[in-house]
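Participant: can you look at this prediction? I've put the sequence above it.
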Amino acid sequence: MAGKAIAGSETKPERRMRADALRNRDRLIAVAAEVFADQGVEGSLEEVARCAGVGIGTLYRHFPTREHLVEVVYRRELQNLATAASDLAATHPADQALEEWMHRFVNYIAAKRGMAQSLRILLNCNSELFAESAGIISGALRQLMDNAAAKGMIRSDVESTDLLHALSSIYSMPDSPEWRERSRRLIRLLMDGLKWGVKMGPAD
């Protein structure tokens, strides 16, 4: 379910870190997510360290291998995506929460696309990570769809698995400069389809 802590996350070690070390680690993860999304996992670790404002030695103290960094970035992106479902549901109308979460899913896929090669390596030795991620993502989407359907904002006859497959098809789109704009148009089309034939219910 959305917002659920991911098993295997490193919350206990993080609590034991000094404040400055924890800040460095969090900054490295955030910068690595951007670099991997833009350049793939072969993006320069030296650039990650430089943009995070630390030395390369600090990066390797936190993340001994590139694959270790990729896995931690993947977990953080996944946790952010899961938490966003609950946050959006609490702060937006149900249909807007669903659409905004779909856009965030596109950003998640962008990061995952850049990490594809290393993620395939991780899959060979940690298949539980991927089974877990599938459950968290589908649970978050189901929550948002159920909320919107209960309020009469979208159709109730669409399975979350079907919508997730449609969203995941973005992953196979050619990686071009207009990729993000195309993905936005696709999400708009999906939302139009979810609302087709629905008479919007009264606002809460």
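Facilitator: Received, thanks.
Participant: every contact and neighbour count from this point should use C-alpha atoms.
Facilitator: Fine.
Participant: Thr161 versus Met173, what's the distance?
Facilitator: 19 Å (CA to CA, to the nearest Å).
Participant: which residues in this structure form helices?
Facilitator: 11-16, 19-39, 45-52, 56-62, 66-91, 94-114, 116-125, 127-150, 160-168, 179-195 (DSSP state H).
Participant: of those helices, which is nearest Gly201?
Facilitator: helix 127-150 (9.4 Å; CA to CA).
Participant: buried deepest among the helices of the chain, which one?
Facilitator: helix 94-114 (a mean of 21; mean count of other CA atoms under 10 Å).
Participant: chain center to that one, what's the gap?
Facilitator: Counting by CA atoms, centre = their mean, to the nearest Å, helix 94-114 is centred 7 Å from the centre of its parent chain.
Participant: the inter-axis angle of it versus helix 66-91?
Facilitator: Angle of helix 94-114 versus helix 66-91, following axes from the mean of the first three to the mean of the last three CA atoms, to 10 degrees, is 170 degrees.
Participant: ok, back up a step: make a markdown table out of the helices of the chain and add distance to Gly201.
Facilitator: Below are the helices of the chain laid out as a markdown table (distance: least, CA to CA, whole Å):
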| stretch | distance to Gly201 |
| --- | --- |
| helix 11-16 | 42 |
| helix 19-39 | 39 |
| helix 45-52 | 47 |
| helix 56-62 | 51 |
| helix 66-91 | 17 |
| helix 94-114 | 11 |
| helix 116-125 | 41 |
| helix 127-150 | 9 |
| helix 160-168 | 21 |
| helix 179-195 | 11 |
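Participant: and the most centrally placed residue in the chain, what is it in contact with?
Facilitator: Here the mean C-alpha position of the chain is nearest to the C-alpha of Tyr108 (CA atoms, centre = their mean), at a distance of 3.4 Å. Residues near Tyr108 by CA atoms under 8 Å, 6 or more residues apart in numbering: Glu77, Leu78, Leu81.
Participant: before we go on, here's another structure to hold up against the first:
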Amino acid sequence: MRRDARRNRERLVTEAFSAFVESGLDASSAMIAKRAGVGVGTLYRHFPTREALVDAAYRHELARLRDLASELLLTHTAVEAIRLWIGHFLDHASKKRGMSEALNAVIASGSDLFTDSRRILTDAVGALMAAGAEDGTLREGIGSDDVLLALSGFAQSTGDYGSREQADRLADLLLVGLSTRGPDQG
């Protein structure tokens, strides 16, 4: 793919994700193309169906979240990196809730999006947990799928019945459980 075509595709998936979060399935192709600074024809060349656009936009957001785990580990301790990543995950979960109608349409079309998303996110959590086990700050033997399930539960329940502040407090409690240090040892 040519560099300008890659750039156009990148802008389209970024703007599409934001538009679907804001407007669900009401986000028009024309609006998304305009926000991305391209024509509608360019949008349809890259994404011939609405489902293809939703799928690509969501996968792009997941890839950003996955890549963030590695980036955070370059500049932070494992415990700091996982706490920061959890904050981004909670933001992601909140945005995902906004585009649930669009995601449901993709799933109905036969996409394996949720299986893939679970694998991508589990891999990110796994990298963070492995770094923490290696530096001795996080307990070994805790499955990344267990951590992801806990985080998803926090995000879902506090999104429906609580607040982001409550989700952050629950994430802090989870980190106490994951840490090799006791709660009174910081």
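Facilitator: Sure thing, it's come through. Please read these numbers as outputs of a predicted model, since none were measured by experiment.
Participant: re the thing from before, the residue nearest to the centre of structure 1 pairs with which position in structure 2?
Facilitator: With TM-score structural alignment as the criterion, Tyr108 of structure 1 lines up with His92 in structure 2.
Participant: repeat for Arg25 of structure 1
Facilitator: In structure 2, Arg25 of structure 1 lands on Arg9 (TM-score structural alignment).
Participant: that match contacts His46, correct?
Facilitator: Yes: between Arg9 of structure 2 and His46 there is a contact at 6.8 Å, judged by CA atoms under 8 Å.
Participant: where do the contact lists of these two overlap?
Facilitator: Counting by CA under 8 Å, 6+ apart, nothing touches both Arg9 of structure 2 and His46.
Participant: still on that earlier bit, make a markdown table out of the contacts of Tyr108 of structure 1 and add distance to Ala37 of structure 1.
Facilitator: Conversion of those to a markdown table gives the following (distance: CA to CA, whole Å):
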| residue | distance to Ala37 of structure 1 |
| --- | --- |
| Glu77 | 11 |
| Leu78 | 14 |
| Leu81 | 15 |
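Participant: contacting residues for the equivalent of Leu62 of structure 2 over in structure 1?
Facilitator: Under the alignment (TM-score structural alignment), Leu62 of structure 2 maps onto Leu78 of structure 1. When contacts are counted by CA under 8 Å, 6+ apart, Leu78 of structure 1 touches Tyr108, Ser133, Ile137.
Participant: which of the residues you listed map to contacts in structure 2?
Facilitator: Of the contacts of Leu78 of structure 1, the ones still in contact in structure 2 (both residues aligned by TM-score structural alignment, their matches' CA atoms under 8 Å) are Ser133, Ile137.
Participant: so which of the contacts of Leu78 of structure 1 is the closest to Val31 of structure 1?
Facilitator: Tyr108 (14.4 Å).
Participant: how close does that closest one get to Arg76 of structure 1?
Facilitator: 10 Å.
Participant: list residues touching both of the two?
Facilitator: Shared contacts of Tyr108 of structure 1 and Arg76, defined by CA under 8 Å, 6+ apart, are absent.
Participant: what's the match for Leu186 of structure 1 in structure 2?
Facilitator: Checking TM-score structural alignment: Leu186 of structure 1 goes with Leu170.
Participant: how close does its match sit to Val106 of structure 2?
Facilitator: Distance of Leu170 of structure 2 to Val106 of structure 2, computed by CA to CA: 31 Å.
Participant: ok, Asp116 of structure 2 next?
Facilitator: 13 Å.
Participant: what's near enough to touch Asn147 of structure 1?
Facilitator: Counted by CA under 8 Å, 6+ apart, Asn147 of structure 1 has contacts Ala89, Ala94.
Participant: that one matches what in structure 2?
Facilitator: Matched to structure 2 by TM-score structural alignment, Asn147 of structure 1 sits across from Ala131.
Participant: Trp85 of structure 2 versus its match, what's the distance?
Facilitator: 13 Å.
Participant: now swap in Leu178 of structure 2 and tell me
Facilitator: Per CA to CA, Leu178 of structure 2 is found 14 Å from Trp85 of structure 2.
Participant: same check on Ile32 of structure 2?
Facilitator: 28 Å.
Participant: and for Gly98 of structure 2?
Facilitator: Applying CA to CA to Gly98 of structure 2 and Trp85 of structure 2 gives a distance of 20 Å.
Participant: and Leu68 of structure 2, by the same measure?
Facilitator: For Leu68 of structure 2, the distance to Trp85 of structure 2 equals 7 Å [CA to CA].
Participant: now His92 of structure 2
Facilitator: 10 Å.
Participant: same check, this time on Asp146 of structure 2
Facilitator: According to CA to CA, Asp146 of structure 2 stands 16 Å off from Trp85 of structure 2.
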